[in-house]
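S.K.: this one's structure only:
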């Protein structure tokens, strides 16, 4: 008996992961087993699907067409089986979600008990990390990202937008004074990020013009949570997403400064999942839950 569905799954894992090794990790097999499966598939079809070199793998034209058709076919198969299963007992199975530490602690964890109550058949694993993970490598079903999207291989569902605010603790402001204008930041300790993709300037509105204002300070953090905690401790002035500092603002641990100069910018928040994923019912259930329950501060 042949296993065409299994061969298709293996081929998609290789195509999306870009290597036998990544497919082997995702499917919990050995790279040699993956290679043999692809070889059998190509022999049965009589065409070369993957061009192998010493440095990388690339799909042939036939491979690209096969990938498109196979993804659609397996999507239909999963929809059929998943729909029947969901009708009988609701979404079931393991669900692995990855998010940044700030978003996970401030936005996800407070509402996740309601998701587990609504979907008792799902076993949820939440991984919080400020390092961007590869869905295939980490075997995550959904990753929540804040900011520009860089991986076009993934599907994206927009969850909302994170507005920004410049804040400091009352202790810091009592000690060093409250800036009256963006220019005053030159005389203050501004808390910065150590990410390579960040720049040491913040946007401010003056009249109808938005200008990038250089900032400096003796402290840098490698995550939003590190910077938030340093700001709460009185270590300086920070610029963070409102979702991250909403409770601190409400409790008075942080105070917004220069609100009249806030340019109103922000970063989009998306839930990402693999493009070849047949939108399993457990994934769709979580995406629908976030759409209905996730509330981001203005």
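M.R.: Happy to help now that I have it. Small disclaimer: the values here were computed from a predicted structure and weren't measured. Residues are numbered from 1 along each chain as shown.

S.K.: CA atoms for contacts and neighbours, from now on please.
M.R.: Will do.

S.K.: quick one: buried residues of the host helix or strand of residue 88?
M.R.: Here residue 88 sits within helix 61-89, counting by DSSP states H and E. For helix 61-89, a neighbour-count test (16 or more other C-alpha atoms under 10 Å) marks 63, 66, 67, 70, 71, 74, 75, 78, 79, 82 as buried.

S.K.: So what's the residue count around residue 261?
M.R.: When neighbours are defined as other C-alpha atoms under 10 Å, residue 261 has 18 of them.

S.K.: Would you quantify the distance from the spatially closest residue to it that is not a sequence neighbour to residue 259?
M.R.: Nearest residue to residue 261, sequence neighbours excluded (C-alpha to C-alpha, 6 or more residues apart in numbering): residue 205, at 4.6 Å. Distance of residue 205 to residue 259, computed by C-alpha to C-alpha, to the nearest Å: 10 Å.

S.K.: and the comparison structure, right after this:
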């Protein structure tokens, strides 16, 4: 079990985590200590300060007025400490950085960039996980995740890295066999490849008569990641809806054909780096996000705007 120095900065770190996680048990899990240790530490902190910082009920925690002031000051002090350690270390970044992203984005952009990132940070170990499923950053001890699409409301902090249009497309071999759909309604008669994510919808968005329209789609193949989806559509298995960044080269080379573009002007996929808030962003996470922002800024498919 990792050691947390129970000095004043350690107390601040635990207090900030309790506030962010909304409870002792959740904070304990994220810090890998016991809930009783967290409770004792907060009690000791309140005794030393002579003030109640948290109002405890059976269902929730709430900051008192003194707690709000202490929380604000703790965030500032922890950031100052992080900056001081960075300056004292000569800017060297150490430790293990855990990164999670989707399979397509990871294989196309993150993995190829890692040699350059590690060359600039030789004391850092990067632990990469690529999956199209949503991971719990706290439970998986993930420092940074890169996610596609809209983000649900949460305690996570997001930094936009780019955006990409989604495109409905198929291989020429599929079009030769079945013909192209002329309208979104024609998709009812086509094999549409879909995802089995819990968050995925059994319909695709289009614009009909200047109104948003959700077209139900279905097919004989359902997959769990974008890379497999791309392989299947290239093989002529059906029609897919994928991020432009993922298929831009295939569209340009003619291996895939865009479909129903005149009905699909505003289907954007936002790309964010996300991390757990509630305290100062660790130097290693900030360095990675800054690096990926620099790498991605000149990728045309990640600056795609909706078609007029």
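M.R.: On my side now, so go ahead. Bear in mind that the values here come from a model prediction, so they are computed numbers and not experimental data.

S.K.: TM value for the aligned chains?
M.R.: The TM-score (TM-score structural alignment, normalised by the length of structure 1) is 0.87; 296 aligned residues with a C-alpha RMSD of 2.6 Å.

S.K.: now residue 39 of structure 2: how far from residue 14 of structure 2?
M.R.: As judged by C-alpha to C-alpha, residue 39 of structure 2 and residue 14 of structure 2 stand 10 Å apart.

S.K.: I meant to write residue 218 of structure 2 there.
M.R.: The gap separating residue 218 of structure 2 from residue 14 of structure 2 is 49 Å, by C-alpha to C-alpha.

S.K.: now residue 79 of structure 2
M.R.: Distance from residue 79 of structure 2 to residue 14 of structure 2, counting by C-alpha to C-alpha: 14 Å.

S.K.: Surely residue 8 of structure 1 is within a helix?
M.R.: Yes. Counting by DSSP: H, G, I helix; E, B strand; the rest coil, residue 8 of structure 1 is part of a helix.

S.K.: Which residue is the nearest non-sequential neighbour of it?
M.R.: Among residues not flanking residue 8 of structure 1 along the chain, residue 70 sits closest, at 6.5 Å (C-alpha to C-alpha, 6+ apart).

S.K.: Structure 2: which residue goes with the one you found?
M.R.: Using TM-score structural alignment as the criterion, residue 70 of structure 1 maps onto residue 74 of structure 2.

S.K.: what does residue 257 of structure 1 give?
M.R.: Counting by TM-score structural alignment, the partner of residue 257 of structure 1 is residue 259.

S.K.: Does its match touch residue 168 like I think?
M.R.: Yes. With contact defined as C-alpha atoms under 8 Å, residue 259 of structure 2 counts as touching residue 168 (5.4 Å).

S.K.: Residue 231 of structure 1 against residue 166, yeah?
M.R.: No. Look at residue 231 of structure 1 against residue 166 with C-alpha under 8 Å: they stay out of range, at 10.4 Å.

S.K.: Show me which of those two is the more surrounded one.
M.R.: Higher neighbour count among residue 231 of structure 1 and residue 166: residue 231, with 24 against 21, using other C-alpha under 10 Å.

S.K.: In structure 2, what residue corresponds to the more buried one?
M.R.: That one, residue 231 of structure 1, aligns with residue 233 by TM-score structural alignment.

S.K.: Tell me the spacing between that match and residue 170 of structure 2.
M.R.: Counting by C-alpha to C-alpha, the gap from residue 233 of structure 2 to residue 170 of structure 2 is 6 Å.

S.K.: any residues in contact with both of those two?
M.R.: Residues touching both residue 233 of structure 2 and residue 170 (C-alpha atoms under 8 Å, 6 or more residues apart in numbering) are 239, 240.

S.K.: which ones are touching residue 249 of structure 1?
M.R.: Residue 249 of structure 1 sits in contact with 255, 256, where contact means C-alpha under 8 Å, 6+ apart.

S.K.: go with 6 Å
M.R.: residue 255 (C-alpha atoms under 6 Å, 6 or more residues apart in numbering).

S.K.: now it: how far from residue 240 of structure 1?
M.R.: Relative to residue 240 of structure 1, residue 249 of structure 1 is positioned 12 Å away (C-alpha to C-alpha).
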